[in-house]
Each structure stands twice: as structure tokens, then as C-alpha cells.
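K.L.:
Below is the structure, and that's it, no one-letter string:
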């Protein structure tokens, strides 16, 4: 599972619909697993490794758990939109879906934990 590997396609309405279904049908434990997956995926980047290196064994365990969670969600709760993604874009559809899902989860976490230091307004930024 890769968060953002380069490819030519853009997310389709089908992959966005599957991401919405996955997001709406996650339990708290599912969300934790998928946030951890997004975290270790971002943790593979050079910039993130400069801050903290995540052990390979931990990364593999998190990815294996996320795969189980994702399989359960697709098979039990989001089969219909998953089939549409498979038919529309079998090569990149799931990858696009995971990117959209990760962004939803990251946005949710960022909104909950925004630092008071980041409570700038547009007016603050425009002041000379």
C-alpha cells in the first residue's frame, strides 16, 4: 500500500466514493489502524526519516494490520463501491482510494490537534 506513488491517473469519482464508504464505516480501531498506516507510509520519506526512523518490523506489522482492516471493510461494508473501482480503474483505483482515505483521516486528526501556535488567521499572515 503506497500513499502517493506517481502515476498518470487522477482520482475518479468511484475511488472517492470508495474512500467515503471506507471512512464512514470505520470503527475507532479501524481508524487507528489506518492512521498508523498513513503514519508509517509518510515515515518512509526522507524528510520524515530525518525526524524519526520507524523500525522495519513495526512498519511491516502496521501494514499487515491495515491490510486486514482494509480487506474487512471492503468485503463486509464497501463491496459495491469497491467493485466499481475495480471496473473503472483496476490499476490505480485502490491506490487513489487509499490516498483519499489517508487525507480524510489526516485532516480529521489535524483538526482535533491543531496547535495554538498555528491559530493564525489570514489577517495575521497579511500584516507587514
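P.N.:
Right, received. Where do you want to start? The structure presented is a predicted model; accordingly, all values stated were derived computationally and were not measured.

K.L.:
switch to C-alpha atoms for all contacts and neighbour counts from now on
P.N.:
Fine.

K.L.:
State the helix or strand in which the most centrally placed residue in the chain lies.
P.N.:
By CA atoms, centre = their mean, the chain has its centre lying nearest to residue 102, at 1.4 Å. Per DSSP states H and E: residue 102 is located in helix 93-113.

K.L.:
still on that earlier bit, quick check: closest non-adjacent residue to the residue nearest to the centre of the chain.
P.N.:
Sequence neighbours aside, residue 38 is the residue nearest to residue 102 in space, at 6.0 Å (criterion: CA to CA, 6 or more residues apart in numbering).

K.L.:
any idea which element the one you found lies in?
P.N.:
Using DSSP H and E, residue 38 falls within helix 28-42.

K.L.:
Pasting the second one now:
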């Protein structure tokens, strides 16, 4: 496939999609009224004006587990893909994989330490009323 065919195959549809999206945006901006109503600009749109303090303090007891999952899961997916490489065939490949794994561990270690500290905070496990 030549360069011109690649531009026509990938560039032209993307340009057409961008033009269609911008045209739709402009069309909707002409149709929809642009003067907001006083109800929309009021402070409490739902009509429920808050009074007093909230009923329950939001517990953050599982925040540390959430941090561990959100930081560990993508790195584990990448490590599983790295583990499928036959690194025993070449010492250069083994060195590169070792660099990748050690950089993942270096990135992950501070996050894990912070997460474990958040899990061990007794204050987060209490429900305040």
C-alpha cells in the first residue's frame, strides 16, 4: 500500500468524521437556546436547599484497597504480557525484560506503601455520626 492510499484510507475518514462532528456541534448550538433560565442559574437547581450538617460522614475504609487494585491491575496485565516472551533465548532480551520489571516495581512500590498505610489507618475505619 502506498503512502497516498494510506492517507486516503485513514486520513480522509478521520477528517470527514471531524467535519461532521463540528458541523453537528454548530447546528445544535444554533438550535438550542443560549440564554439560560433563572432556574438553571440558581444555586440549588434540584430545589433541595441543604440545611445543617450532613447525616453521615463518608467512610474511606476501602480507599487503600482501591488504590492497590487500580495501581496493581494494569501493571500485572503488562507483566503477564512480558512473561509470555521467551527471554531464555537471548541475554539481551532477558536484560530488557529485567529492566522493564524493575522499573514497574520501582513505580509500584511507593504506591503500595501509601496504600498499606491508608489501609492501616484506624481513623478511616470508624463511622462518624
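P.N.:
Nice, thanks for sending it over. Keep in mind that this is a model prediction, so the values were computed, not measured.

K.L.:
And the TM-score between them?
P.N.:
Once superposed, the chains reach a TM-score of 0.29 (TM-score structural alignment, normalised by the length of the first structure), with 56 aligned residues with a CA RMSD of 4.1 Å.

K.L.:
quick one on the thing from earlier: quick check: the residue nearest to the centre of the first structure vs residue 88 of the first structure, distance?
P.N.:
21 Å (CA to CA, to the nearest Å).

K.L.:
Kindly report the same for residue 13 of the first structure.
P.N.:
Separation of residue 13 of the first structure from residue 88 of the first structure (CA to CA): 10 Å.

K.L.:
what angle do the helix or strand hosting residue 64 of the first structure and helix 28-42 make?
P.N.:
Per DSSP H and E: residue 64 of the first structure is located in helix 56-76. Put simply, helix 56-76 of the first structure runs at 130 degrees to helix 28-42, going by axes from the mean of the first three to the mean of the last three CA atoms, to 10 degrees.

K.L.:
counting contacts, what elements does helix 56-76 of the first structure pack onto?
P.N.:
The contact analysis (3 or more CA pairs under 8 Å, 6 or more residues apart in numbering; DSSP states H and E) places helix 56-76 of the first structure against helix 28-42.

K.L.:
and the helix it packs on, how far from the chain's centre?
P.N.:
7 Å (CA atoms, centre = their mean, to the nearest Å).

K.L.:
Just the buried positions in that helix, please.
P.N.:
Residues 30-31, 33-42 are the ones in helix 28-42 of the first structure that count as buried (16 or more other CA atoms under 10 Å).

K.L.:
Stretch 13-33 of the first structure now?
P.N.:
Going by neighbour count (16+ other CA under 10 Å), the buried part of stretch 13-33 of the first structure is 14-23, 25-26, 30-31, 33.

K.L.:
gap between the two ends of that stretch?
P.N.:
Terminal residues of stretch 13-33 of the first structure lie 25 Å apart, using CA to CA.

K.L.:
ok, residue 100 of the second structure to residue 74 of the second structure distance?
P.N.:
14 Å.

K.L.:
Neighbour count: those two, which is higher?
P.N.:
Legend: neighbour count by other CA atoms under 10 Å for residue 100 of the second structure and residue 74, higher for residue 100 (15 against 11).

K.L.:
following the helix or strand hosting residue 64 of the second structure, which helix or strand shows up next?
P.N.:
Counting by DSSP H and E, the element that carries residue 64 of the second structure is helix 63-83. Downstream of helix 63-83 of the second structure, the next assigned helix or strand under DSSP H and E is helix 91-119.

K.L.:
which helices and strands does that following helix pack with?
P.N.:
Counting contacts by 3+ CA pairs under 8 Å, 6+ apart, helix 91-119 of the second structure packs against helix 63-83.

K.L.:
Which residues belonging to the helix it packs on are considered buried?
P.N.:
Buried-residue list, helix 63-83 of the second structure, by 16+ other CA under 10 Å: 64, 67-68, 71, 75.
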